[in-house]
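>>> turn this into a structure:
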Amino acid sequence: MSMPFTIREFLDVFARYNTAIWPFQLVMTAAALGAVVMALRGGRGRLVGAYLVAQWAWTGVVYHWLFFSAINPAARGFAILWLAGALAFAWAGLWKGRLVFRTTSPPRLIVGTLLIAYALVVYPILGHFDGRAYPFSPTYGAPCPVTILTFGLLWLARPPLSRFLLIAPVLWAAVGSVGAFSLDVREDLGLLVAGVSGIVLALLPAPQPRAEEPREVQGA
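Sure thing, here's the model as predicted:
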């Protein structure tokens, strides 16, 4: 699939974006680490939800609408998708309090931790060794690493998970995976794996409540 821009133009967008927002990338990375720590500690996820709302809104408005739209006419549509994702996290995580963390499932914990580690550690390392030096590289806050980390956090959530929270991340995983192949951005191939994991997460059955054991009748 051909893109309406070249790889050079794509990387130039990152250079302009990174230069304009520096050092806010560091703030976003610190906020992401804080959200991960809170998710691992467990409890009601309103602070994690607030982080996801802010991050998805930032990426939608600042990256897509203000920067990426300069070379891609579809970027404003992408911005709307990201703002819809932010609204979903606001409704479930802040308004309804449906994000609860500290899963007791080892497989969920492993998948979530691996995705988070990929987004924050492996992703920038792969970009560096692929010859994309700062500022011509996606830093944390760019769509793909944010989406991968989002899937990681949702894997850490205690089921049942509101499945509509996965709609925007899965849709972006599909869009970003196409771009990864077309532009040969190999670190973004992790987005394909993350997207598949999101579909698996959506299809997992909700856990059934345990039946209470019958109590002994006194004096029987």
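>>> contacts, neighbours, all on C-alpha from now
Noted.
>>> burial count for Val62?
17 (other Cα atoms under 10 Å).
>>> swap in Ile71?
Residues contacting Ile71 under the criterion other Cα under 10 Å number 15.
>>> quick one: it from Ala206, how far?
As for Ile71, its distance to Ala206 is 43 Å (criterion: Cα to Cα, to the nearest Å).
>>> tell me who's in contact with Pro145.
Neighbour list for Pro145: 119-120, 123, 139, 188, 191 [criterion: Cα atoms under 8 Å, 6 or more residues apart in numbering].
>>> now those residues: which count as buried?
Taking 16 or more other Cα atoms under 10 Å as the criterion, what is buried in those is 119-120, 123, 139, 188, 191.
>>> to check against the first, give me the structure of this:
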Amino acid sequence: MDLLSYSLVDLIPFSRETYFRLFERYNVGVWPAPIIGLAIGLTALFTARRVEGKVLRAPFLLTAACWVWIGWVFQIHWHAPLSWPGTYFGIGFVLQGALMGVVLGWRPLAGAPEGTHRDPGPALWILVFALALQPLLGLVSGRPWYGLEVFGSAPDPTALATLGLLLMIRHPLRWLLSIIPLAWCLISGATLWVLSVPTWPIMPLAAALYLGVAVWPRVLGRGELE
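Presented below is the predicted three-dimensional model:
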């Protein structure tokens, strides 16, 4: 298969209505997974705090499990029958979950240095947006409440929340754990742009915000890009 022969439109062979309907069918089909995912997200939000300079591992391990779920269940079993790249997206999501579990699950996590631009405002803003505001933006696009995308069961809010969590820690492999969430922000933005969804800039802008917050301390000479 020559991927270079495909245009972006070829990779998205469905309409906006079909895409929205996918999430409606998925949410109903896996119920109550969306509620469980949202509960996991709220747990991650309220446990992603410092304890004597460390960040608890629980929110990262819970989020890792959500990546595996979305990759295997949503991407491979629901999205892939609609669009063949879904299989590759699913592999990427499962890989992200495995990486987070292995890299972040075996030792305490150091929090971002006090007094830097990484601590803690932007991270919390991204988390709150992903958990509470982003799902509600679906209503702007005319989607019913049972078709909204929520953390833990849908890719977009889960990827955004992951970036927020990663901003809270210092880790030599943080850049590695950022690659797939950042890539998904661009893929999602491109998909929504092709489908003429008015909220398409949100994911690319969130990726740009993450990169700006992560890189800015190094530009100022106040910290290392970790």
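>>> just flag the most distant two among the buried ones among the contacts of Pro145 of the first structure.
Farthest-apart pair in these is Thr139 and Leu191; separation 14.8 Å (Cα to Cα).
>>> please give the element, helix or strand, for the counterpart of Gly90 of the second structure in the first structure.
Mapped onto the first structure by TM-score structural alignment, Gly90 of the second structure lines up with Ala79. For Ala79 of the first structure, the element it lies in under DSSP states H and E is helix 75-89.
>>> superposed on the second structure, what's the mean shift for that helix?
Following the fit onto the second structure, the mean deviation recorded for helix 75-89 of the first structure is 0.8 Å by mean Cα distance after the TM-score superposition for the first structure.
>>> just how off-centre is that helix within its chain?
13 Å (Cα atoms, centre = their mean, to the nearest Å).
>>> what's that helix packed up against?
Applying 3 or more Cα pairs under 8 Å, 6 or more residues apart in numbering; DSSP states H and E, one finds that helix 75-89 of the first structure contacts helix 46-58, helix 167-183.
>>> how about those helices in TSV, adding mean neighbour count and distance to Met1 of the first structure?
Formatted as TSV, those follow (neighbours: other Cα atoms under 10 Å; distance: least, Cα to Cα, whole Å):
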stretch	mean neighbour count	distance to Met1 of the first structure
helix 46-58	22	26
helix 167-183	19	6
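>>> with distance to Ala202 of the first structure added, can I get these in TSV?
Below are these laid out as TSV (distance: least, Cα to Cα, whole Å):
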stretch	distance to Ala202 of the first structure
helix 46-58	18
helix 167-183	9
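>>> right, so of the ones you listed, which gets closest to Phe5 of the first structure?
Among those, the nearest to Phe5 of the first structure by Cα to Cα is helix 167-183 (9.6 Å).
>>> what's the matching range in the second structure for that closest one?
Helix 167-183 of the first structure covers residues 179-195 of the second structure once aligned (TM-score structural alignment).
>>> could you do stretch 127-134 of the first structure as well?
Under TM-score structural alignment, the match for stretch 127-134 of the first structure is residues 138-145.
>>> that's a strand at Phe5 of the first structure, yeah?
No - under DSSP: H, G, I helix; E, B strand; the rest coil, Phe5 of the first structure falls outside any strand and is assigned coil.
>>> residues in contact with the aligned partner of it in the second structure?
In the second structure, the residue paired with Phe5 of the first structure is Phe14, using TM-score structural alignment. Going by Cα under 8 Å, 6+ apart, Phe14 of the second structure touches Leu82.
>>> 10 Å instead, please
Contact partners of Phe14 of the second structure, counting by Cα atoms under 10 Å, 6 or more residues apart in numbering, are 82-83, 194-195.
>>> cool, and Leu192 of the second structure?
Residues near Leu192 of the second structure by Cα under 10 Å, 6+ apart: 12, 16, 19, 186, 198-203.
>>> give me the buried stretch members for stretch 22-29 of the second structure, please.
For stretch 22-29 of the second structure, a neighbour-count test (16+ other Cα under 10 Å) marks 22-24, 26-27 as buried.
>>> can you put those residues in JSON lines and add secondary structure and distance to Ile169 of the second structure?
JSON lines is the format used below for these (DSSP: H, G, I helix; E, B strand; the rest coil; distance: Cα to Cα, whole Å):
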{"residue": "Leu22", "secondary structure": "helix", "distance to Ile169 of the second structure": "35"}
{"residue": "Phe23", "secondary structure": "helix", "distance to Ile169 of the second structure": "32"}
{"residue": "Glu24", "secondary structure": "helix", "distance to Ile169 of the second structure": "35"}
{"residue": "Tyr26", "secondary structure": "helix", "distance to Ile169 of the second structure": "33"}
{"residue": "Asn27", "secondary structure": "helix", "distance to Ile169 of the second structure": "32"}
